[in-house]
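>>> Build me a structure from this.
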Amino acid sequence: MSRDDIATLQAALNSWPEMPDQAIGAELSDACRRTLDALRGLGTPATGWLDIAALVRQVLLTTQVTYGGDPFLIVPEIAPWPDLDQWNRVRCSAIATVDGRRLIQAEDWSPPASLLDDGVGDDLARLQVRAAYRDADPSYDNAVTADPFWRAAHGYDVYRGEPQRQAARAAVLSDGGSVIVALPTGRGKTAVAWSKALMSSVGVTIVVVPTVVLALDMERRTQDASREREQKGKPALSPLLRYAYVGSLAPDVKRQLREAVRAGTQRLLYTSPEALVSSLAAAVMECARNGLLQQVVIDEAHLVDQWGADFRSEFQTMPGLIRNAYEAAPKAAKPSVLLLSATLAQRPVDVLARLFALGDRPVDLVWGSETRTEPAFFFRNHDDENARTTSVLEAVARLPRPLILYTSTVSDAESWAVRLRAAGLARVGSITGKSGETERRSVMERWRGRTDHRIAAQTSLDVVVGTSAFGLGLDMPNVRTVLHACLPETIDRYYQEIGRAGRDGRPSLAFLCRGPGDLRIAKSLNDVSMIGDDLGWQRWRRLLMSATQAPDSHLRYRVPKSTLPVYLETGYGRSARWNVRTLTLMAQAGIIRLRVPEFTPDPNQSASAQQEARDAFYREVEDLLDFEILDGKLQAQEAWKAALGSVRGEVRAAQGHALQSLLTLATGEECAGRVIARHYAVRHGGGKFHTSPACRGCPVCRREPRRAPGIHPAEPCPSLPAPHRISDPLASSRGDDPFLFIRIDYGDDVGPLLARFAQRGAQAFSISTNLAARLQRDVRTPIIRDDPASVATLIENYSGLVVIMTSLLLEESVRQRIARGQLTYVLGPPDLPDPEKPGNLLRDTRKSITAMSALGRM
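All right, here's what the predicted structure looks like:
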C-alpha cells in the first residue's frame, strides 16, 4: 500500500545523499520502494536523472489518484537532480522554494486518445491512464466455492470463477486422455496443473515449459510449496528438492533426477521439449512402463503450433514420446495430458487436437477463454522513425513502472536499450533470444527486487527492453505498462505481450507505436518457413531411403536428422532443421506420425555388447527421429504434394488472418476488445466456443463510449469432458438401470460408505459441505462436491457417476438426470417416495439395496 509514500520519500529527500533507515512497518507502494532504491544510486552510473524523475512522478500520481488532494515533494535543485526543463519533460511542474529546492507536482498525461488526434476522447484517455496508478487491489465478485480437493491441495476456500473451477475439476477427473484447457492469465493455471500431483502419494508429473527462466521460476515456487507440505508432515515432492531439469545442471544432478523419475519419487519436474525428447526420454518411458507416469502438462501450449513448426521442432516431436509412453503404460495407469494456454485461436487448437490424440480418444476441450479487462489500448502511427522514437521516449518517461518495451528484432532491442540510456535512464535492462540463462536471471532479480529464492533485494531496473523471447510465464504481477516500438507479426504475439502487464488484476496500459518499416518486418516474421513441394519430396525420399526399419513393424522407421538430400553435398548445419520441418509438416498432413527413438536391446547379444549398443544409441539419440507411416495412399508424389500443400495453405491462412486482425486493431477500425474476442473463437468437436469481448478503453470506445463492451463480460462456464472410463463400483447391483437407490437408515453414519465409493473411483458427490470435507480427509481421491449455486451443477451437466444424498425427495434436476439415463446413485431414507409414481416408495419401484449391502459388494 502507498499510505506512507509521501512522508517516507520526503524524509529520504531531506537527508539525501544520506539515506535514512526505512521506517519499520511503513506502507509503501512498489513505486515508492523503487524510488528509494534509485535514490541510493543517484549521482552514480546506477541511476540517471530520468529514472528518478519518472519514479517521483509515479509516486505523486499514485498518491493523488488513490487518496485525492494535490500531493507534492520537495527535491534538491543541484545536479545530479533533474533541471527545470527535465522535470517539464516528464510532465511535472517544478517551483523554486525559498530554501533553494524545488516543489514538484505531477500533471496528467496520456498517449493520443485516437489515431485522429483530434481531441475527442482525451478526457477518457486521461482517466484510463490515471486508473493504472490507483493503489487498490481489485475486488472479484466471481469467486465460487472450492471443492474439497482444491482446499486439501492448495488451501484455497474459493476458485477464481467458474472457468478455474471447471478447469481444475477436468484436470483431476482426466483418466488417461488429453485435455486442452483455455484459461486466462491470472486464473491459476499452475494450481490446476499441480492438483493431481498434490492429491496423490505416488506418480510423476512432467511439466513442459518453453523457457529456462520459467522452469527455474517454477522450481522456486515448487520448493516453497514442498516446504509447506513438509511442515504439515507430508512427504517432499522430490528426493533431491530439485524440480527443474535444465542444461546448466551438473551431469550428476541430471542423472539423479532421471533416476527419481524412473522410481516415481520425483513428483513434479519442469523441463523443455528438447530435454524431454532426448536425455529424459528413457527415464520417462521406464516411468510409464511401471505405471508411475501420472500426468504430462504442456504449459503455453499454443507454442506447439507457433514455435513447433519453425525454430523449435521438438514442440511437435514430443507428442511422439507422449504417445509412446501412453502405449507402454499399463491399462489401468495411463498418463493424462494437460495442454494449458491463455491464448488459443483456431489453428493452435486444431494442431493440438491432431498431435495429442491418444489411442482412439479425441482431445477434450475446456473452454474458459476470456478477454483481458486490465489493459487500456493506445495506438499511434508514425511516418518516420524519428517521430516514433520521440513518441516512445515520451511514453517511457511519463507512463508508470514496471514497464516493458517490446521490439521485433534483437538488433532493435539492443538499439533501444542504448537509446534509453542516452536519454537519461540507467535502470534499464534487456532480454532477447541471445540472452544467456545467467543474464536473464540477473535481469529478472534486479527488476523484481527479489532473488530466485524470494529473498528481498533492492531493485535496480524499472524498464526492460525485450523481444518476444521475453515474458512467457512471467512471474511479475505488477507490470503496469507495455510499449511496442514495433508492429508484432500476429495478434497472438501482441495479445500475449500486453498480457504480461496487469497480472495482479489492476489496470494496465498498452501503447503501440508503429513506424514506417514495421509492416514489412511484420510480414517477414509472419511468413513461416516451409519447404516447397519439389525440394520437400526429394528430402522425404532421401530420408525414407536412409531410414532403418523397426524390427517389430514394417511401417515404423528411424532416420538421422542430419541426413542430406541428394541436391546437397553439405548441410551447413541447417539440413537437420529442414528435415525435421519436413517431417513435422508431414505429421500435420496425416502422412506420418512422429515417434521418439527408444533403445531396444538385442536379446541375442551379451550383456557387455548390449551395454555398448546402449551407449552408442545415447551418443547418437539427439540426431535420431522415428516416424510411422500412416497412409500409404499419400506416398504417391502427387498425393504427397497435395497433402502438404493443404497444410501449408492452412498455416499461411492462419498467419495471414492473425496479422490482419492486428492491423484491424492497430488502425482503430474496430473496438480492440471485440477484435480480440473474435480472433479467440474456435470450433472443436462439433461445437463453437466464443470469447466474450471486454475493453477498458481503445480508440473506438473512447470516441463512442456508449457502444463499448465494458469490463464485465459474461463469464464462461465450461462443460466438463465426458469421462472415457466411467467408475461404477455397484454395476452388478443396478443391472441395466443407470439408477441405483441405496437405503440409509435414519441415524446411520454414511461416512464409511462414502469413503468406499471414493476408494472405488467415485469422485463427484452431491452431499453437504461438512460431509464432503470429512470425506476428503478420509481419502486421497480428489473429491468434487456439487455446488447447488453453480450455473452448471454436476447433477445437470456431468455425464460420469454422481453420488447424491437426499433426505426428503428427489429434486427435479435429479429426476431429469435419471430420465436422461446418466449413471446416478442416490442415498436416502428407506421411505423416500418415488416422485414419478405417487403413493409408492422408491425402494419398491427402482433398483434398491441397503447401505450395508452396498458396502459388502464393494
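>>> CA only for contacts and neighbour counts going forward, please
Fine.
>>> Which is the succeeding secondary structure element to whichever helix in the chain runs longest?
Across the chain, the longest stretch assigned as helix under DSSP state H is helix 637-666. Proceeding N to C from helix 637-666, the next assigned helix or strand is helix 672-679, under DSSP states H and E.
>>> Show me what that next one is packed up against.
In terms of contacts (3 or more C-alpha pairs under 8 Å, 6 or more residues apart in numbering; DSSP states H and E), helix 672-679 is packed against helix 637-666.
>>> now the helices for the stretch 201-350 of the chain?
212-231, 251-263, 273-276, 281-289, 303-306, 314-328, 346-355 (DSSP state H, counting those that start in this stretch).
>>> Distance to residue 784 added to the ones you listed, as TSV?
Shown next, in TSV, are the helices of the stretch 201-350 of the chain (distance: least, C-alpha to C-alpha, whole Å):
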stretch	distance to residue 784
helix 212-231	22
helix 251-263	29
helix 273-276	32
helix 281-289	27
helix 303-306	31
helix 314-328	26
helix 346-355	27
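>>> okay, the ones you listed in JSON lines with mean neighbour count and distance to residue 151 next?
Formatted as JSON lines, the helices of the stretch 201-350 of the chain follow (neighbours: other C-alpha atoms under 10 Å; distance: least, C-alpha to C-alpha, whole Å):
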{"stretch": "helix 212-231", "mean neighbour count": "18", "distance to residue 151": "13"}
{"stretch": "helix 251-263", "mean neighbour count": "18", "distance to residue 151": "27"}
{"stretch": "helix 273-276", "mean neighbour count": "22", "distance to residue 151": "32"}
{"stretch": "helix 281-289", "mean neighbour count": "23", "distance to residue 151": "29"}
{"stretch": "helix 303-306", "mean neighbour count": "22", "distance to residue 151": "31"}
{"stretch": "helix 314-328", "mean neighbour count": "23", "distance to residue 151": "30"}
{"stretch": "helix 346-355", "mean neighbour count": "19", "distance to residue 151": "31"}
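>>> structure for this one too, so we can compare:
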Amino acid sequence: MTARGTGPAPDAGRLREIARECFGIEEFREGQLEAVAAAAGGRDVLAVMPTGHGKSAIYQVPGVALPGTAVVVSPLIALQHDQVEALGEHLGPGRAVAVNSRVGARQERAAWAAYDDGTADFLFLAPEQLAREETVERLAARPPCLFVVDEAHCISSWGHDFRPDYLVLGETVERLGHPPVLALTATASPHTRAEITERLGLRDPLVLVHSFDRPNIELRVVRHHEAADKRRAVLDEVARAGGPGLLYVATRKETEQYAAALAERGLRAEAYHAGRRQSDREAVHARFHDGALDVVVATTAFGMGIDKPDVRFVVHADVPDSLDSYYQEIGRAGRDGAPALAVLHYRSEDLGLQQYFAGGAPAEEDVAAVFRAVRRHGPVRVRGLGERTGLGRRAVARALHLLEHSGGVLTRREGATAAPGTTPAKAVAAALAEAESQHAIDKSRIEMMRGYAETDGCRRDWLLNYFGEETSGWCGNCDNCREEGSAAEAAERAAATPHGWEIGTPVTHREWGPGQVMGAEPDRITVLFDAVGYKELSLRLVEEHEGLLVRDGA
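Here you go, the predicted model:
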C-alpha cells in the first residue's frame, strides 16, 4: 500500500510504481499509461476500451497518485460494491467508499465522513445521487481530484443504454470547478463519442479508442420467414450450444417462455428481466457467474457489469435496436479469448417493432412547460424544474436536453437559463425539430442493423465500419466469410472500391449537412450525418450531381 500522492503531477515512473505496488500491474496495456498520465496531469480523457482491457486501472492509478478523493459515478450498484471491496483489498480498509440506495444510514454517514476528512481515495456514487442538491453541495465544499464517469455511453441518447440521470453530470462537473473528467465506456460509435464529449463538457480531451474487433467471436445470422420456425430454431441452437451462454429476447414474457422450454430440454436455464424482484435478479446473476446455470434468457436488463470470462455463446432471438446494442451484448461472449459464437435469428418483420420503439417527439406542452419554468425561474436545476412543472424527472430531462441542443436554453454552473431573445414559440419549435432529427437518427440506426443482418459481405467488416474502424473486408470468422470463394470476392470488391472515400473522410451534403464516411463499396458509400444519421449514397449519383456531396477540403 502506497501513501496518497502530493505535490506536482506524478511522472510516468511514479505512476508505474503505484500500478505495481498498489494493484499488482507489472506492465500497462496499450493506451493505459497515456490515459493514466493525462488524467493525473489534469487533462480530460475519454477512453473507449473493451471490457477486460483494464479501464478500472485508468482511474485507480491517478486516484491514488493525486491528493484528494476521486468521485466515481457508476450506474451499477452491485458492481460498485465489488469495486469497493477490491480496492479495500489493494489499498486497505476505508480507502474506497460508496453512497447509493443500498447503503444504510450509518454506512452513508461513515462514507461521507471519510470523504470529508480525506481518508478515502475513492467515493462511488450512483448517478441519481447527483440529482440531489445536498450531494452536489457536499462535493463542492471539497471538490474531488478526479471525476470519473463509468459506462459513459449512458449519457448519450444516441447510445444503447441512455439514462436520464446521467444528464445532470455535465452541470455537476461545472459546479465542482471542472476537476479532470475521465469518461470510460466499452463501446461508443463516433456520434456517441461526440455526444459524451459535449454533454460532459470535456475540454480538449485525450480520446483513446481501442480496436472494437473481437476476432475470437464467430458471427452468424440465421434468416427466418415465420415466427414459429424462428422460435424452434432458437431453441435448437441454444440446446446444441449447451452453455454457458446468453439468450436475448424482446419481452419479459418471452424470457419466461424460453427459459421454461430450455429447462424441458434439460438445460439449467433462468429468466432475467427488470420485472423480477431485485433479490431474484441478483441470485440469477450470482448463479450464472458461479457456473450453476447453463443459460440466462434475458431482456437487455441483463448485461452491464457481467464479468464472466467463459461465456461461450450469445444468441439473439430478436433483432436489437442498433449495432451499438448488439455489439455490447455479443461482447459478453469469449472474454477469455477462446472461441465463442454470436448468432442473430432474424426476421425482417421484427424491425417494425424496433421502428415503433424508436418513438417520436415529446409532448409539445411538456417542452413548453419546461421552457416557461426556465425563463421564469432560471437559473434553475433539473430538480427545481420537476417541482415547478409537475413533470417526472425523465420528461424534464428529455425536454431540457432538446431545448439545450436546439439553443433555446443555456446551461451554466448555476443552472439552466433561457437564451436571450428566444420566445417560447421559437424555443419549442426548435426543440421539436431537434426531436424529429433524433428520431431520424434512431431510424437510421435500425436500418444499419438491417444492413448487418442482410449483407452478403463480411459481417465483421460491417460491424467495425459502423464504429469507424477500417478493416480488410474479409475476417474468415463469420458465416459469409466461411463461404467458398469469399476471400477472392472480398479482394475483388476492395480493388474495385474507389479511393478518396476512406473511413473518417469529412463530407458535406447539399441537404443533410456535415457528416463523415463510415464505409465504402464499389458502387456506394455509407455516411454518418450529424442531422439525420446513417445514409447510403450511390457513387454514380454523387458523380452525376455536382455539389450533392462534397469532400471537405477537396
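>>> thinking again about what came up before, show me the one of the helices of the stretch 201-350 of structure 1 that comes nearest residue 534 of structure 1.
Evaluated over the helices of the stretch 201-350 of structure 1, closeness to residue 534 of structure 1 peaks at helix 314-328, with 23.1 Å, by C-alpha to C-alpha.
>>> what's the offset of that closest one from the middle of its chain?
Centroid displacement of helix 314-328 of structure 1 relative to its chain, using C-alpha atoms, centre = their mean, to the nearest Å, is 21 Å.
>>> Likewise for stretch 117-124 of structure 2?
Worked out by C-alpha atoms, centre = their mean, stretch 117-124 of structure 2 lies 27 Å from the chain centre.
>>> circling back to that earlier point, buried residues in the longest helix of structure 1?
Neighbour counts over helix 637-666 of structure 1 (16 or more other C-alpha atoms under 10 Å) mark 640-641, 643-645, 647-648, 651, 654-656, 658-659, 661-663, 665-666 as buried.
>>> Quick one: work out the angle between it and helix 672-679.
160 degrees (axes from the mean of the first three to the mean of the last three C-alpha atoms, to 10 degrees).
>>> mean shift between helix 637-666 of structure 1 and structure 2?
Compared with structure 2 after the fit, helix 637-666 of structure 1 shows a mean deviation of 2.9 Å (mean C-alpha distance after the TM-score superposition for structure 1).
>>> Report the angle between that helix and helix 346-355.
140 degrees.
>>> what packs against helix 637-666 of structure 1?
helix 491-498, helix 518-526, helix 533-546, helix 575-588, helix 672-679.
>>> So which of those is nearest residue 410 of structure 1?
Nearest to residue 410 of structure 1, of those and by C-alpha to C-alpha, is helix 518-526 at 12.7 Å.
>>> quick one on the thing from earlier: right, and the helices and strands packed on helix 637-666 of structure 1 - which one's nearest residue 364 of structure 1?
helix 575-588 (18.6 Å).
>>> Quick one: list the elements packing against that closest one.
Using 3+ C-alpha pairs under 8 Å, 6+ apart: helix 575-588 of structure 1 touches helix 346-355, helix 533-546, strand 592-595, helix 637-666.
>>> Quick one: closest of those to residue 682 of structure 1.
Of all these, helix 346-355 comes closest under C-alpha to C-alpha, at 4.9 Å.
>>> Find the residue at the geometric middle of structure 2.
The centroid of structure 2 falls nearest to residue 153 when counting by C-alpha atoms, centre = their mean (3.0 Å).
>>> What's the match for that residue in structure 1?
In structure 1, residue 153 of structure 2 lines up with residue 302, judged by TM-score structural alignment.
>>> can you confirm residue 28 of structure 2 is in a helix?
No - using DSSP: H, G, I helix; E, B strand; the rest coil, the assignment for residue 28 of structure 2 is coil, not a helix.
>>> Let me see the contact set for it.
residue 16 (C-alpha atoms under 8 Å, 6 or more residues apart in numbering).
>>> Over to residue 439 of structure 2?
358-361.
>>> Of these, which are still contacts in structure 1?
Among those, those whose aligned partners also touch in structure 1, counting by both residues aligned by TM-score structural alignment, their matches' C-alpha atoms under 8 Å, are residue 359.
>>> wait, which of the helices and strands packed on helix 575-588 of structure 1 is closest to residue 504 of structure 1?
helix 637-666 (24.8 Å).
>>> quick revisit: quick one: the longest helix of structure 1 to helix 518-526, angle?
150 degrees.
>>> Which among the helices of the stretch 201-350 of structure 1 is found nearest to residue 778 of structure 1?
The nearest among these, by C-alpha to C-alpha, is helix 212-231 at 17.7 Å.
>>> part of a helix, is residue 156 of structure 1?
No - using three-state DSSP, the assignment for residue 156 of structure 1 is coil, not a helix.
>>> For the closest residue in space to residue 203 of structure 2 that isn't next to it in sequence, give me its contacts.
Spatial nearest neighbour of residue 203 of structure 2, chain neighbours left out: residue 44 (6.2 Å); criterion: C-alpha to C-alpha, 6 or more residues apart in numbering. Going by C-alpha under 8 Å, 6+ apart, residue 44 of structure 2 touches 38, 180-182, 202-206.
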